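K.L.:
Here's a sequence, model it:
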Amino acid sequence: MSAEPRRPGTALDPDRNLALELVRATEAAAISSARYVGRGDKNQVDQAAVDAMRPVLGTVGMSGVVVIGEGEKDEAPMLFNGEQVGDGSGPEVDIAVDPVDGTSAAAKGLPDAVAVVGLSERGTMFDPGPCVYMHKLVVPGAAAGAVDPEAPIADVLAAVARALGKRQEDLTVAVLDRPRHAELVADIRRAGAAVRSLLDGDVAGAIAVGQPDSGVDLLVGVGGTPEGVIAACALRCSDGELFGRLQPRDDGERAAALDFGHDLDRILTTTDLVSGDDVFFGATGVTTGALLRGVRFQRDAVVTQSLSMRSRSGAIRVIETRHDRSRSNLIRH
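P.N.:
The predicted model follows:
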């Protein structure tokens, strides 16, 4: 008797943790891109990561479609939106990928650059369409029901502090270091909280909110919508909640978003961004930051630190791996 084919959107194999397989891809991207850390060329960082990650993803037993990728096919030679990935033998899944979130940070030798991949059942990831940016608020799970995402930041900080049993002065808020956030940063500091500035890419900062002892209590500000979906994959597997609102940059983008079907007044939650019941996430540090340690090159080995997470089981693994230079096929000599 033949097995009934799996319907898109249903749970994946409960005994198979694809997140562990994804970590091999993020390790490959991190190791290759780390060779260019501090060398000043962010495009070189990104290309090295893409070139290393793609073939490893191709060996994973899945039939994946890139929903959040490097861009459109004509702009991104690999891992573009709509690309088919995996060996085609396994479950049908949506893929969200950023070979290096924080390419500028890596190029300058600064913290918080990470290689990340998330996946969930086919048809369960939010498609940003023309919307490049969104306003994000990420808070720990304990504060999710206590905050009003549309309230002034001082009120948000007060609510988070109460929910966490902390003093407001003990909170640390991750914010992208951009001119548009100057007033927001000033308001956070006036409220007594500290600011952790993120140079480039807010995925690591958002994920750190859901990790104990990361030193980051919340993230706020306008950042990339694709990065919001990637962060949501991780937050579905951990202790954090994202609230987002799409932010068109001009009238043309606003009209395109409305034509695409987006409600620009809607507050999107983590589950709106990734609605699957079985979400997997893998990340490897490129440079050391609040979330993970960066790649370390030793005489005979390369050492990486990664996260492997799955929403169904709640399993969160911090994996430190020593890759032998003479034997690992992830190391390009």
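K.L.:
Please count neighbours and contacts with C-alpha atoms only from this point.
P.N.:
Will do.
K.L.:
Please tell me how far the strand or helix carrying Ser32 is from the chain's geometric centre.
P.N.:
Ser32 is located in helix 18-34, with elements delineated by DSSP states H and E. Taking Cα atoms, centre = their mean, to the nearest Å, the mean C-alpha location of helix 18-34 is offset from the chain mean by 14 Å.
K.L.:
Run through who's touching that helix.
P.N.:
44-54, 56-57, 60, 99-100, 106, 114-117, 280-287, 295, 302, 304, 306-310, 330-332 (Cα atoms under 8 Å, 6 or more residues apart in numbering).
K.L.:
now swap in stretch 42-49 and tell me
P.N.:
Contact with stretch 42-49 is made by 28-34, 36-37, 99-100, 103-104, 106-107, 115, as judged by Cα under 8 Å, 6+ apart.
K.L.:
let's see it at 6 Å
P.N.:
Ala29, Ser32, Ser33, Tyr36, Pro99, Thr103, Ser104, Ala107 (Cα atoms under 6 Å, 6 or more residues apart in numbering).
K.L.:
Sequence B follows; please return its structure for comparison with A:
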Amino acid sequence: MNTNYGMEIVRATEIAALTAGRMQGLGDHDAILNTTRSAIIKTLNRIHIDGAVVNDRFHDREDIVNLPERIGQGGEKTDVMAIALEGYHNAADGRNNVTSFAAIAREGSIQSVPNLSMYKIVVGPEVGNVIDINQPPLVNVKRTARALRKYTENVTVCILNQARHYQLIREVRSCGARIKLIDEGEISGCLAAITGEKADIYMGYGFAPEGTMVAAALSCLGGYFEGKIFYENDRDKALAAEHGIKDFDKTFRAQDLIRSKEVAFAATGVTDGEFLEGVRFTSNGAVTSSFVARAETHTYRRLETRHFFDYKPVF
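P.N.:
This next block holds a predicted model:
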């Protein structure tokens, strides 16, 4: 891409986070999601791009504000992904690990995926490709421990706290590894594993569209990702085929989901989470914590931005 769009899309995630932050804990799940999605659409539409919006998990929901098929004021053709509010139930309930994400890449480089479950394993660059999604969790935890030169008991595994993961949790516990359970926010959990700050490995089921956002981040930061889409029936396979997926046993890696190094990634915390701190409101504005990364140069920035509403209201 001719422009580094990282600082453009982080403005969109900041506005989304500020919008969600004002509705945090009010208990209305749909309202906070719809309002935040409207905010990120408005901000992304200010960018001088001709962006094709891909992998919106809510595109077929009549009760949820739809992202447009194309976004921006015109210009360079790109692919755009936006998850205005990951963990919106947590946001509405006033709980942690809520984040806004966006990614932009060269046109045609982001793999379109169906809105189905995907089993993922994510590790940081120190671990590399020693993991194998087709191996039992016990094997992958022990391989991670060896790569990090840690005792297995000192490895932290991040897992979504869902009923489908009870067997996975039992297997991880059987080898003595530490577990960090999160209710929502799988992308933040994966980023924690990539950076190694709060986890060493992420594993478990989540959504396939979220997998592409993780792959965008990983393209910028390094690390290793494997994912397999879970198909319950022939209808799911037919849906995948509409997205150009023909190998239903395929193990997706980051380069399969993001087929270019021309990609930028941005995230802003809404509530304190595994990867970023949340919005802090002040007497005359707010403070946001964001992250911006670019794959072409493997550079990233952590931003603390102070917003003064008295000078330029953002709402």
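K.L.:
Assuming the best superposition, what's their TM-score?
P.N.:
Superposed pair, TM-score by TM-score structural alignment, normalised by the length of the second structure: 0.95. Supporting alignment: 313 aligned residues with a Cα RMSD of 1.6 Å.
K.L.:
if we can go back for a sec, so where is the helix or strand following the helix holding Ser32 of the first structure in the second structure?
P.N.:
Sequence-wise, the next helix or strand downstream of helix 18-34 of the first structure (DSSP H and E) is helix 42-57. Aligned by TM-score structural alignment, helix 42-57 of the first structure falls on residues 29-44 of the second structure.
K.L.:
What distance do you get for the most centrally placed residue in the second structure to Pro209 of the second structure?
P.N.:
The residue lying closest to the centre of the second structure (Cα atoms, centre = their mean) is Ile187, at 3.5 Å. Ile187 of the second structure sits 10 Å away from Pro209 of the second structure when distances are taken as Cα to Cα, to the nearest Å.
K.L.:
Could you do Ala52 of the second structure as well?
P.N.:
Distance, Ala52 of the second structure to Pro209 of the second structure, by Cα to Cα: 15 Å.
K.L.:
any residues touching stretch 270-290 of the second structure, and which ones?
P.N.:
Contact with stretch 270-290 of the second structure is made by 17, 21, 96-99, 188, 192, 267-269, 302-309, as judged by Cα under 6 Å, 6+ apart.
K.L.:
Just the buried residues of these.
P.N.:
Ala17, Gly21, Asn96, Asn97, Val98, Thr99, Ser188, Ala192, Ala267, Thr268, Gly269, His307 (16 or more other Cα atoms under 10 Å).
K.L.:
Going by distance to Gly204 of the second structure, which of those residues wins?
P.N.:
Distance to Gly204 of the second structure across these (Cα to Cα) is lowest for Ser188, with 13.4 Å.
K.L.:
Per the alignment, that closest one pairs with which residue of the first structure?
P.N.:
Match for Ser188 of the second structure (TM-score structural alignment): Ala204.
K.L.:
what range in the first structure matches stretch 294-304 of the second structure?
P.N.:
Counting by TM-score structural alignment, stretch 294-304 of the second structure corresponds to 310-320 in the first structure.
K.L.:
show me where the stretch 51-200 of the first structure has helices.
P.N.:
Per DSSP state H, counting those that start in this stretch, the stretch 51-200 of the first structure carries helices over the ranges 103-107, 153-164, 182-190.
K.L.:
what's next to the shortest one, contact-wise?
P.N.:
Helix 103-107 of the first structure is contacted from outside by Val37, Gly38, Arg39, Gly40, Asp41, Lys42, Ala113, Asp200, using Cα under 6 Å, 6+ apart.
K.L.:
Please repeat the previous calculation with a cut-off of 8 Å.
P.N.:
Contacts to helix 103-107 of the first structure, defined as Cα under 8 Å, 6+ apart, come from residues 34, 36-43, 45-46, 111-113, 199-201, 286-287.
K.L.:
just the second one next, same as before
P.N.:
By Cα under 8 Å, 6+ apart, the residues outside helix 153-164 of the first structure that reach it are 139, 142-143, 146-149, 167-168, 171, 184, 187-188, 191, 193.
K.L.:
Please tell me which one of the residues you listed counts the most neighbours.
P.N.:
In terms of neighbour count, Val139 stands highest of the contacts of helix 153-164 of the first structure at 32 neighbours, by other Cα atoms under 10 Å.
K.L.:
counterpart of it in the second structure?
P.N.:
By TM-score structural alignment, Val139 of the first structure lines up with Val123 in the second structure.
K.L.:
Do I have it right that that match meets Gly222?
P.N.:
No. In this structure, Val123 of the second structure is not within contact of Gly222 by Cα atoms under 8 Å, at 9.4 Å.
K.L.:
Residues that sit against both of the two, list them.
P.N.:
Listed as contacting both Val123 of the second structure and Gly222 by Cα under 8 Å, 6+ apart are Ile194.
K.L.:
Show me what counts as buried in stretch 117-128 of the second structure.
P.N.:
Buried-residue list, stretch 117-128 of the second structure, by 16+ other Cα under 10 Å: Ser117, Met118, Tyr119, Lys120, Ile121, Val122, Val123, Gly124, Pro125, Glu126, Val127.
K.L.:
Disregarding flanking residues, what is the spatial nearest neighbour of the fifth one?
P.N.:
The one in question is Ile121 of the second structure. Met203 (4.4 Å; Cα to Cα, 6 or more residues apart in numbering).
K.L.:
sorry, back to before: so who does the match of Val139 of the first structure touch?
P.N.:
Val123 of the second structure sits next to Cys190, Ala193, Ile194, Asp200, Ile201, Tyr202, Gly223, Tyr224, Phe225 when contact means Cα under 8 Å, 6+ apart.
K.L.:
do the same with Phe308 of the second structure
P.N.:
Asn284, Gly285, Ala286.
K.L.:
how many neighbours does the aligned partner of Ser238 of the first structure in the second structure have?
P.N.:
By TM-score structural alignment, Ser238 of the first structure lines up with Leu221 in the second structure. The number of residues packed near Leu221 of the second structure is 22, by other Cα under 10 Å.
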